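S.K.: With the sequence up front, the predicted model follows.
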Amino acid sequence: MSPKLAAEFVLLAALWGASFLFMRQAAVAFGPLATAGLRVAVASVVLLPILIASGHWRALRDHAGRILFVGLLNAGIPFGLFAYAVLSISTGLTAILNATVPLFGALVAWAWLGERPGRWRALGLALGFLGVVLLSWNKASFTPGGTGWAVLACLAATTLYAIAASYTKRYLMGIPPMATATGSQFGATLGLLLPTWWSWPAQPAPWSAWAAVIAAGVLCTALAYLLYFRLIEAAGPAKTLTVTFLIPVFAIAYGALLLGEAITPWMVGCGAVILVGVALATGVIDPARLRLRYRPATRP
């Protein structure tokens, strides 16, 4: 990967890591549903002229139904779930749980597409889910004031991301990524239109909340999508997907520096277990390819 692509890779991780911070700031004023609705609406407005300029409008029109539907699975509902979660748990913890997307992706692909994981990838799945259980064990309280529902919301969002990935692979292969990216945001916007209206806050939101939701839409969604698809084209999907490992690092750093969130050794340790599991499950680490060469010791 060239230095320019490496810089774009780090920028993508930084943008997606910041999305949890912006969602927290916006959701306090707008609520989870309106935050998600505004985020995808802003991203749609930014991406539409780029789509038209790219000449891929016809591809979106020809496959509009499926692309709009996948937008609900891949943006609309997950964004609302994460916006709900960050009101109760730290942005760093939310980002770590978000890193389980490849684990659920592997399970959904196995169940739906018949892509059975090998021995090491199955071990990675088990290790990753063990990390999730350890991380969430003392937080899974469903009593008033507990954070159990927030943790479940994160895991439900990652499951929807995984379903959307398999749906895309089955029904949207060959469609220009720009059409899928823009159309999915429009689909999410349409799906969240009424919920956003119903849940609109009675009190005017402060300018800081507007700035946060616009930043989430422009930087963490529209610009991030453009970077993501550019990296896939230039560096390949395997390398691009490793951005998953950097996102929690940025999210934890933002939360600690800007929100005063605590970073506990337990959270870092469980996060490391999850990321190792993700690396094995996605094939980033493949012990089967390692070859240890035995060389008998020579006598002096």
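M.R.: Received the coordinates, thanks.

S.K.: only C-alpha atoms for contact and neighbour calcs from this point on.
M.R.: OK.

S.K.: after the longest helix along the chain, next one along is what?
M.R.: As assigned by DSSP state H, the longest helix anywhere in the chain is helix 3-30. As assigned by DSSP states H and E, the chain's next helix or strand after helix 3-30 is helix 32-54.

S.K.: Spatially central residue in this structure, please.
M.R.: The centre of the chain sits closest to N98, judged by CA atoms, centre = their mean, with a distance of 5.6 Å.

S.K.: putting a second one here so we can go through both:
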Amino acid sequence: MNNQRQKWIYLSVLALVWGSSFILMKKALVGLTPIQVGALRILITSVLLGLIGFKSLKKIKKHHWKYVFASALLGTLFPSFLFAFAIQGIDSSIASILNSLTPFNTFLFGSLAFGFAFRKKQFIGILVGLLGTVILILKGADLNPNQNYWYALLPIISSVGYAFNVNIIKKYLQDLEPLAITTGNFVLIFFPALSVLVYTRFFSEFELTSETKPALLYISILAIFGTAIAKVMFNKLIHISSPVFSSSVTYLIPIVAVVWGFFDGEKLSLIQLLAGAIILLGVYLVNKAK
């Protein structure tokens, strides 16, 4: 299978998986705190990747580790907690929409800090996608006037972290296989996540109840599919495509997340569907062949 076809398959699968991760976080928060959701997501993923990808760590050279660490912090550790807190304050679909600022930030910081060159057509596509994002945000605020939109800052901060992560992997870790990068990420943040759970007395005070049992199931599904498997796929996508193409998955994620939110009782309007179509147009323009 050629890279052109493969990257579109990865993009579509990641959009479905990560688009579903927001509703899984929302369900997990019924029985767990945001701190527990973020830490358990990392802990479960770390154990799984440690079993699957431990041998791949041998391929990480000494000069790679600082970049793997930066990637772990900006692309996984901080966003895992920030999104958990965000979804506690705003609809899961709105959090996913704000995450679609990632391609714009990837373009911006890739040009300013990493020296990547982008075509004019890509910039136009990003602006079109942002237009759709703004419409979704404004309509979401209109439909949910009682929600605290200060929480909206958290996904925006995460999108900056994701943008740096994509550019770091593309520029400094291109010679490492995706499994090695992902496993290295989680090896480095395993103990911080474990420390958070110990410090908050999770292991001594947590009880299995009718709310916490399904919450643990949801966070386990999220960790296995939405983090472990998806992270490996995403790192592979970065290797076979451009940073902007890779991050454009965040333009497709809100469409999946909004549909899940609708079935879970979150409000969805015709204007939001139109905005989703505009976002898709932006993705097409960003990735249209020369």
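M.R.: Great, that's in hand. Quick caveat, the model's predicted, so the values are computed rather than measured.

S.K.: Got a TM-score for the pair?
M.R.: With the length set by TM-score structural alignment, normalised by the length of the second structure, the two chains reach a TM-score of 0.80; 277 aligned residues with a CA RMSD of 3.2 Å.

S.K.: if I pick the residue nearest to the centre of the first structure, what's in contact with it?
M.R.: N98 of the first structure is in contact with C154, L155, A157, T158, counting by CA atoms under 8 Å, 6 or more residues apart in numbering.

S.K.: From A14 of the first structure, how far out is the first one?
M.R.: Same thing as C154 of the first structure. Look at C154 of the first structure and A14 of the first structure: by CA to CA, to the nearest Å, they are 20 Å apart.

S.K.: more neighbours, those two?
M.R.: Between C154 of the first structure and A14, counting by other CA atoms under 10 Å, C154 is the more crowded of the two (28 against 21).

S.K.: Next up, the contacts around the residue nearest to that one when sequence neighbours are not counted.
M.R.: Among residues not flanking C154 of the first structure along the chain, F82 sits closest, at 5.8 Å (CA to CA, 6 or more residues apart in numbering). F82 of the first structure sits next to F20, M23, P32, T94, A153, C154, A157 when contact means CA under 8 Å, 6+ apart.

S.K.: Can you tell me which of the residues you listed is closest to L73 of the first structure?
M.R.: A157 (8.5 Å; CA to CA).

S.K.: element containing the closest one?
M.R.: Per DSSP H and E: helix 148-171 holds A157 of the first structure.

S.K.: Surely Q88 of the second structure and A28 touch.
M.R.: No. Assessed by CA atoms under 8 Å, Q88 of the second structure is found out of contact with A28, at 10.5 Å.

S.K.: Neighbour count: these two, which is higher?
M.R.: Using other CA under 10 Å as the criterion, Q88 of the second structure and A28 rank with A28 on top: 26 against 18.

S.K.: Just to check, the more buried one is in contact with Q36?
M.R.: No. With contact defined as CA under 8 Å, A28 of the second structure does not count as touching Q36 (9.5 Å).

S.K.: Give me the mean deviation of the helix holding A157 of the first structure from the second structure.
M.R.: When the second structure is overlaid, helix 148-171 of the first structure sits 1.4 Å from its aligned residues on average, using mean CA distance after the TM-score superposition for the first structure.

S.K.: Can you give me the buried ones in that helix?
M.R.: Buried residues in helix 148-171 of the first structure, defined by neighbour count with 16 or more other CA atoms under 10 Å: 148-168.

S.K.: So which bit of the second structure is that helix matched to?
M.R.: Aligning helix 148-171 of the first structure against the second structure (TM-score structural alignment) gives residues 149-172.

S.K.: how far is the matching stretch from where the chain is centred?
M.R.: Relative to its parent chain, stretch 149-172 of the second structure has a centroid offset of 9 Å by CA atoms, centre = their mean, to the nearest Å.

S.K.: who touches it?
M.R.: For stretch 149-172 of the second structure, the external contacting residues (CA under 8 Å, 6+ apart) are 64, 67, 70-71, 74-75, 78-79, 82-83, 85-86, 89-90, 95-96, 98-103, 105-106, 109-110, 114, 141, 235, 238-239, 242-243, 246-247.

S.K.: ok, the nearest residue to I238 of the second structure once chain neighbours are set aside - contacts?
M.R.: Nearest non-adjacent residue to I238 of the second structure, counting by CA to CA, 6+ apart: S246, 5.6 Å away. Neighbour list for S246 of the second structure: L11, V166, F234, L237, I238 [criterion: CA under 8 Å, 6+ apart].

S.K.: Pick the one among the residues you listed closest to D175 of the second structure.
M.R.: For the contacts of S246 of the second structure, the nearest to D175 of the second structure is I238 (11.6 Å; CA to CA).

S.K.: The closest one sits in which helix or strand?
M.R.: helix 230-240.

S.K.: quick check: angle from that helix to helix 34-53?
M.R.: Between helix 230-240 of the second structure and helix 34-53, the angle comes out at 70 degrees (axes from the mean of the first three to the mean of the last three CA atoms, to 10 degrees).

S.K.: Which secondary structure elements does helix 230-240 of the second structure sit against?
M.R.: helix 3-28, helix 153-172, helix 178-199, helix 243-247 (3 or more CA pairs under 8 Å, 6 or more residues apart in numbering; DSSP states H and E).

S.K.: What's L217 of the second structure aligned with over in the first structure?
M.R.: That one, L217 of the second structure, aligns with A211 by TM-score structural alignment.

S.K.: What is the neighbour count of that match?
M.R.: With other CA under 10 Å as criterion, A211 of the first structure counts 14.

S.K.: Superposed on the second structure, what's the mean shift for the strand or helix carrying it?
M.R.: Using DSSP H and E, A211 of the first structure sits within helix 207-217. Comparison of helix 207-217 of the first structure with the second structure after fitting gives an average deviation of 0.8 Å (mean CA distance after the TM-score superposition for the first structure).
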